[in-house]
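Student: Would you be able to build a 3D model of this:
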Amino acid sequence: MEIINTKEIVKKYGFKFTKSLGQNFLMDNEVLKDIVEGAEVSKEDFVIEIGPGVGTLTRKLLNAAKSVCAIELDSDLLPILEQELKDYDNFMLVHKDALKVDFNEITAREKSVKLVANLPYYVTTPIISKLLTGGYVFKSLTIMIQKEVAERIAAKPNCKEYGALSLLVQYYCDTKIIRKVSPESFIPRPKVESIVIRLDRLSEPRVKVKSEKLFFTIIRNAFNMRRKTLWNALKQLKLSKENLENAFLAAEIDPKRRGETLSIEEFGKLSDNIYDIINQ
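Tutor: Have a look, this model is predicted:
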């Protein structure tokens, strides 16, 4: 097995970490191997990597995939990546903020697209949201993220981790936790544990709703103030008392319940009944 030493590459180029970019580079070869295997990367796949760092994971992806497009914001890393990966003709480097990238432009004509990344913690939720709601053609996202965020993504109703992020991801994807990763696996060491999680895109959303916009508005309102009952949380919708009562009645949901007790199917049912009342 090829051993890639992240520490040595960092030292070789005298690279200085930028705290504001959330840079924590992975240096554990077992974890790198598990990420690539967990993502089930094959020679059929066009892989996008966000935040390649010094190219430690990128190299393993390049050996396994058809091609890899790495998106890096830090201009100081570009010459390092170009030098370290110069022998790979299936490597493409984009200098851009991932939140501003049109992934459809990059993946045009590609049949099998997977995203594999060690995401900076501070942009984890915005990037996941962009990737899932932007109409992109990813088969799966295999991402290393903060343990608490991964637990929220995979959470089921009736636990404190369950919330708007759980429902957003589970609306679009099946989730599978690949492995835990300790702080010792990174340079510099983060203060928290990480988890590698894979999100497999569903061919259709998990529930069919009449208005996705209303569905997610109701979910956000339900979790903005977790201790509120659904009745109090959904007063934000500015429906009359009678209409709100009728919506709960038609959905067979007790308005005294809290958002964290509702399944995704129940949120879908409530959303559709409110939609019908709004549009009658």
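Student: alpha carbons only for contacts and neighbour counts from here, please
Tutor: Will do.
Student: Show me where the stretch 151-280 of the chain has its helices.
Tutor: Remark: helices assigned in the stretch 151-280 of the chain by DSSP state H, counting those that start in this stretch are 164-172, 212-224, 230-233, 241-251, 264-278.
Student: how about this one, so we can line them up?
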Amino acid sequence: MSLADMPPLRDALERHDLLARKSFGQHFLLDLNITRKIARLAGIGPEDVVVEVGPGPGGLTRALLETGARVVAIEMDSRFMPILAELGEAADQRLEVVQGDALKVDASRAVGGVPAHVVANLPYNVGTQLLINWLTGPFLPVSMTLMFQKEVAERIAAQVNDDAYGRLAVIAQTVCEAKIVMDLPARAFTPPPKVNSAVIKLVPRAVIPPAAELAALERVTAAAFGQRRKMLRSSLKALGGGDLCEKAGISPDIRAENVPIEGFLALARATLP
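Tutor: Next up is the predicted model:
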């Protein structure tokens, strides 16, 4: 059986008696028109290698495989292994399934160390931490096209002085260009979540700060946005307060939400020896 001959995803779910598990943050995206659009937005094509987290019954997986790409899917829930195995057979074994917790799986090792994209409808309960891990860890994808709760996607793409601007925006946009490319209503999912979703695409910048600067940036933004209503002289007191701001050339009398990304980078560098 080829991918084109496979039955609708809802039929496969019924045949395998599969339901979403709330404890895993599962909401299935079964509309192939939507998943194919996500694959197009990601720019995936033949010969590309893609990491997908939380494929579930394989709605997005199927669309990615239709592009001719090789997909490495990381799935914790063993119930989906048979249905994903069927999908792999239909795609001439271009699907490899790694059973495990995506927070613990070495994605670089899973793809054999080759450059890879990440395209995923991320589980709601671990999505933000996974993104931070990719942005600041040893595995930086060629691109990331990720579905989040809409509120989280807006936080990633937020600009300075926006209400949603915070630590996540600073770290994400330091490493990548980030843009929301698609909105999805709750009714697009089975079962529908309580919130709407959005797809955001992140592409690494040509120049990325070294690991030590990124680690310092995490510390500075955690302190600054941990007390976001306070002036920097107070919120950054443990890191040097006013002296740190002076060293970085940043006013100590402004709040974190008013500091542009370049300012946070200056503060991060000022904490280093």
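Student: Turn the helices of the stretch 151-280 of the first structure into TSV, columns for distance to residue 153 of the first structure and mean neighbour count.
Tutor: Output for the helices of the stretch 151-280 of the first structure, formatted as TSV (distance: least, C-alpha to C-alpha, whole Å; neighbours: other C-alpha atoms under 10 Å):
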stretch	distance to residue 153 of the first structure	mean neighbour count
helix 164-172	4	21
helix 212-224	14	18
helix 230-233	21	20
helix 241-251	25	15
helix 264-278	13	19
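Student: Could you look up the SS state of the residue nearest the centre of the second structure?
Tutor: The residue lying closest to the centre of the second structure (C-alpha atoms, centre = their mean) is residue 131, at 4.1 Å. The three-state label for residue 131 of the second structure, taken from DSSP: H, G, I helix; E, B strand; the rest coil, comes out as helix.
Student: burial count for the residue in the first structure that residue 26 of the second structure lines up against?
Tutor: In the first structure, residue 26 of the second structure lines up with residue 23, judged by TM-score structural alignment. Burial of residue 23 of the first structure is recorded as 23 neighbouring residues (other C-alpha atoms under 10 Å).
Student: Tell me the spacing between residue 23 of the first structure and residue 121 of the first structure.
Tutor: Separation of residue 23 of the first structure from residue 121 of the first structure (C-alpha to C-alpha, to the nearest Å) stands at 9 Å.
Student: And residue 45 of the first structure, by the same measure?
Tutor: From residue 45 of the first structure to residue 121 of the first structure the distance is 26 Å (C-alpha to C-alpha).
Student: which of the two has more neighbours?
Tutor: Legend: neighbour count by other C-alpha under 10 Å for residue 45 of the first structure and residue 121, higher for residue 45 (21 against 17).
Student: Residue 61 of the second structure: helix or strand, and which one exactly?
Tutor: Following DSSP states H and E, one finds residue 61 of the second structure within helix 59-66.
Student: Have a look at how far, on average, that helix is from the first structure.
Tutor: By mean C-alpha distance after the TM-score superposition for the first structure, the fitted helix 59-66 of the second structure averages 1.2 Å away from its aligned residues in the first structure.
Student: what's the helix or strand immediately after that helix in the chain aligned against in the first structure?
Tutor: Next along the chain after helix 59-66 of the second structure, taking DSSP H and E as the criterion, comes strand 70-75. Aligned by TM-score structural alignment, strand 70-75 of the second structure corresponds to residues 67-72 of the first structure.
Student: now the matching stretch: how far from the chain's centre is it?
Tutor: Distance of stretch 67-72 of the first structure from its chain centroid, counting by C-alpha atoms, centre = their mean, to the nearest Å, is 17 Å.
Student: Same question for stretch 262-273 of the second structure.
Tutor: Put simply, stretch 262-273 of the second structure sits 25 Å off its chain's centre (C-alpha atoms, centre = their mean).
Student: Tell me which residues are up against it.
Tutor: 170, 213-214, 216-217, 219-221, 239, 244-245, 247-250 (C-alpha atoms under 8 Å, 6 or more residues apart in numbering).
Student: now residue 99 of the first structure: how far from residue 178 of the first structure?
Tutor: Counting by C-alpha to C-alpha, the gap from residue 99 of the first structure to residue 178 of the first structure is 25 Å.
Student: before we move on, what about residue 23 of the first structure?
Tutor: For residue 23 of the first structure relative to residue 178 of the first structure (C-alpha to C-alpha), the value is 22 Å.
Student: Tell me which residue of the first structure is furthest from the middle?
Tutor: residue 242 (38.7 Å).
Student: separation between it and residue 248 of the first structure?
Tutor: As judged by C-alpha to C-alpha, residue 242 of the first structure and residue 248 of the first structure stand 10 Å apart.
Student: what do you get for residue 6 of the first structure?
Tutor: From residue 6 of the first structure over to residue 248 of the first structure (counting by C-alpha to C-alpha), the distance is 55 Å.
Student: Ok, residue 17 of the first structure next?
Tutor: 52 Å.
Student: How about residue 170 of the first structure?
Tutor: Counting by C-alpha to C-alpha, the gap from residue 170 of the first structure to residue 248 of the first structure is 23 Å.
Student: Which residue in the first structure aligns with residue 134 of the second structure?
Tutor: Checking with TM-score structural alignment, residue 134 of the second structure has residue 131 as its match.
Student: element containing its match?
Tutor: If you go by DSSP H and E, residue 131 of the first structure is part of helix 124-133.
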